[in-house]
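[1] Okay, sequence plus prediction incoming.
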Amino acid sequence: MELQQIIKTATDNSISYQEYRDLVATHTENNTNTGAEVTEALANYTMLNNQRMKRLDKTMKILPENQEFLSAFDKEVYFLIITESWCGDAAQTMPMMNKVAQAAGVDLRVVLRDDNLDLMDEFLTNGGRSIAKLILINKETGLPVTTWGPRPTTATQLVADEKAAKGVLSPEFKEELQNWYNKNKGKDTENDLLNMLKAV
């Protein structure tokens, strides 16, 4: 199947950000998770992510200096995001993706990775199925303009440095990364997405 058709099929079966939030909340209530593998650990991450996104949806704000550009944004594109409920990076970045999309009047659609492996495998990161992955799609051609993810620029560098030094990401490092996200308050993600939209 060609890329255009893969993207169309995924988009046709996608859900809105609010529907995704409701889905994660339901999994939290049921002590389950999205994805091919359901485990206690992934269900726990899902519960944490539900709380995290609930908080970030309320507290994240677009910087006033970015609001003007986003309000005037008029390109015919939409955000297609690949994620799963258990992904910590996704929970830290998706609320800001949603705020940017709303401010720019851009439609945001969400698909689950394990239900859309054809799509995921077109947008690997260093050969891996890393999420969250945002694909900016041209509405007219149905083809990707660019992609973003799975992490904002600074977090990507932190992870790369850790992997280079130790080969793996320890639980301690993952906690440090979440602390970095908490302090950053979505600003890196906001700047990355602004730069992406300015380049369109």
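    Thanks, I have it. Since the structure is predicted, the reported quantities are computational estimates derived from the model, not experimental observations.
[2] hey, let's count contacts and neighbours off CA atoms from now on
    Fine.
[3] secondary structure element for Asp188?
    For Asp188, the host element (DSSP states H and E) is helix 187-198.
[4] Buried residues, that helix. List them.
    Neighbour-count burial for helix 187-198, counted by 16 or more other CA atoms under 10 Å, picks out Lys187, Asp188, Thr189, Glu190, Asn191, Asp192, Leu193, Leu194, Leu197.
[5] Enumerate every residue touching the most centrally placed residue in the chain.
    Centrality entry for the chain: nearest residue to the mean C-alpha point is Ala132, 3.6 Å, by CA atoms, centre = their mean. Going by CA atoms under 8 Å, 6 or more residues apart in numbering, Ala132 touches Ile81, Ile82, Thr83, Glu84, Cys87, Asp89, Ala90, Thr93, Met94, Gly149, Pro150, Arg151.
[6] Which residue ranges of this protein form helices?
    For the chain, the helices defined by DSSP state H occupy 3-12, 17-30, 40-59, 64-72, 88-104, 117-120, 153-166, 171-184, 187-198.
[7] Return the list of helices and strands in contact with the shortest one.
    If I follow you right, that is helix 117-120. Counting contacts by 3 or more CA pairs under 8 Å, 6 or more residues apart in numbering; DSSP states H and E, helix 117-120 packs against helix 3-12.
[8] Surely Leu70 is in contact with Lys99?
    No. In terms of CA atoms under 8 Å, Leu70 does not count as a neighbour of Lys99; the distance is 10.3 Å.
[9] Next one for the comparison:
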Amino acid sequence: MKNIADLFPLSVTKTAYSYAEYMELMETVVLENRTTGPKQSEDMNYYTKLNLSRMQRLNKKVEITDELTSAIEQIEIPQTWFILTEAWCGDAAQNVPVIAAAVLSNPLISIKLLLRDENPEIMDQYTTDGGRSIPKLIAVDEEFNELFTWGPRPEGAHKLLLQYKTNSAAGGPVQTHKEFAADVQRWYIADKSESVQKELTTILEALLVEK
């Protein structure tokens, strides 16, 4: 178990958002017709609006499985689950609300959200295939010992991304980014958050066995 306290100085933890605060941020940037992060564009504003709608829907309708609830409830030490994210990220919109809902059954767990582009020192320690892919969940105990990580997306959705990249590199059937995003959204709708919940359950159950 590695200690990562140096990645989370007080200046960083003080700027972290609770989930409620992050939802307020989402609402604010949508009202202002912008997104989070330094890159601004019409497309990113469009995806941010979609993401807010998806998160609001999941906040009301997501159902946490008995298996994940049981694993969450067996956690006996205080911990913080930091999530690197941005408002324009479609994978974050689909997965962060599920994680936030799951931890409600255990008051020992707090969720804190950090904007990726404001925290490159952290993000660069948790890249995926060399990229700053989000969302990225980093769970730590009170001494900032890393307990586990998850992200940036369930395996099924990640396979879609890899196939998209492979086709593009090989000169095969190439989708536009909007077409690819629509395919991923259809995958998430069909999956009904089952994959992220199963993956988190597997991680937590393994930790409980090690305890």
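    Looks like it came in fine. Just so we're clear, the structure is a prediction, and the values are computed from it rather than from any experiment.
[10] Mind telling me the TM-score for this superposition?
    TM-score of the superposed chains, computed with TM-score structural alignment, normalised by the length of the first structure, equals 0.91; 198 aligned residues with a CA RMSD of 1.8 Å.
[11] Identify the residue range in the second structure corresponding to the helix holding Asp188 of the first structure.
    Using TM-score structural alignment, helix 187-198 of the first structure lines up with residues 194-205 of the second structure.
[12] mean deviation (superposed) between the matching stretch and the first structure, please.
    By mean CA distance after the TM-score superposition for the first structure, the fitted stretch 194-205 of the second structure averages 1.3 Å away from its aligned residues in the first structure.
[13] Tell me which residues touch whatever residue of the second structure lines up with Ile15 of the first structure, please.
    Using TM-score structural alignment, the partner of Ile15 of the first structure in the second structure is Tyr17. Neighbour list for Tyr17 of the second structure: Lys112, Leu113, Leu114 [criterion: CA under 8 Å, 6+ apart].
[14] tally of neighbours for Leu25 of the second structure?
    A total of 17 residues lie near Leu25 of the second structure under the criterion other CA atoms under 10 Å.
[15] swap in Tyr45 of the first structure?
    By other CA under 10 Å, the burial measure for Tyr45 of the first structure, its neighbour count, is 19.
[16] again with the one 3 residues further on
    Neighbour count for Leu48 of the first structure, taken as other CA under 10 Å: 18.
[17] That one maps to what in the second structure?
    With TM-score structural alignment as the criterion, Leu48 of the first structure pairs with Leu50.
[18] thinking again about what came up before, for my notes, please list the helices of the first structure in CSV and give distance to Asn126 of the first structure for each entry.
    Conversion of those to CSV gives the following (distance: least, CA to CA, whole Å):
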stretch, distance to Asn126 of the first structure
helix 3-12, 19
helix 17-30, 27
helix 40-59, 23
helix 64-72, 31
helix 88-104, 17
helix 117-120, 13
helix 153-166, 11
helix 171-184, 19
helix 187-198, 19
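[19] Ile111 of the second structure touches Ala100, doesn't it?
    Yes. Counting by CA under 8 Å, Ala100 is a contact partner of Ile111 of the second structure at 6.7 Å.
[20] joint contacts of those two?
    Shared contacts of Ile111 of the second structure and Ala100, defined by CA under 8 Å, 6+ apart, comprise Tyr19.
[21] of those two, who's got more company?
    Counted by other CA under 10 Å, Ile111 of the second structure and Ala100 do not tie: Ile111 has more neighbours, with 21 against 18.
[22] quick one: contacts for that one?
    By CA under 8 Å, 6+ apart, the contact list for Ile111 of the second structure reads Ser18, Tyr19, Thr80, Trp81, Phe82, Ile83, Ala100, Val103.
[23] corresponding residue for Leu104 of the second structure in the first structure?
    Aligned against the first structure by TM-score structural alignment, Leu104 of the second structure finds its counterpart in Gln102.
[24] same thing with Lys60 of the second structure?
    Matched to the first structure by TM-score structural alignment, Lys60 of the second structure sits across from Lys58.
[25] distance of its match from Ile15 of the first structure?
    As judged by CA to CA, to the nearest Å, Lys58 of the first structure and Ile15 of the first structure stand 21 Å apart.
[26] Out of the contacts of Tyr17 of the second structure, list just those in strands.
    Using DSSP state E, the members of the contacts of Tyr17 of the second structure that fall in strands are Lys112, Leu113, Leu114.
[27] All set now, cheers.
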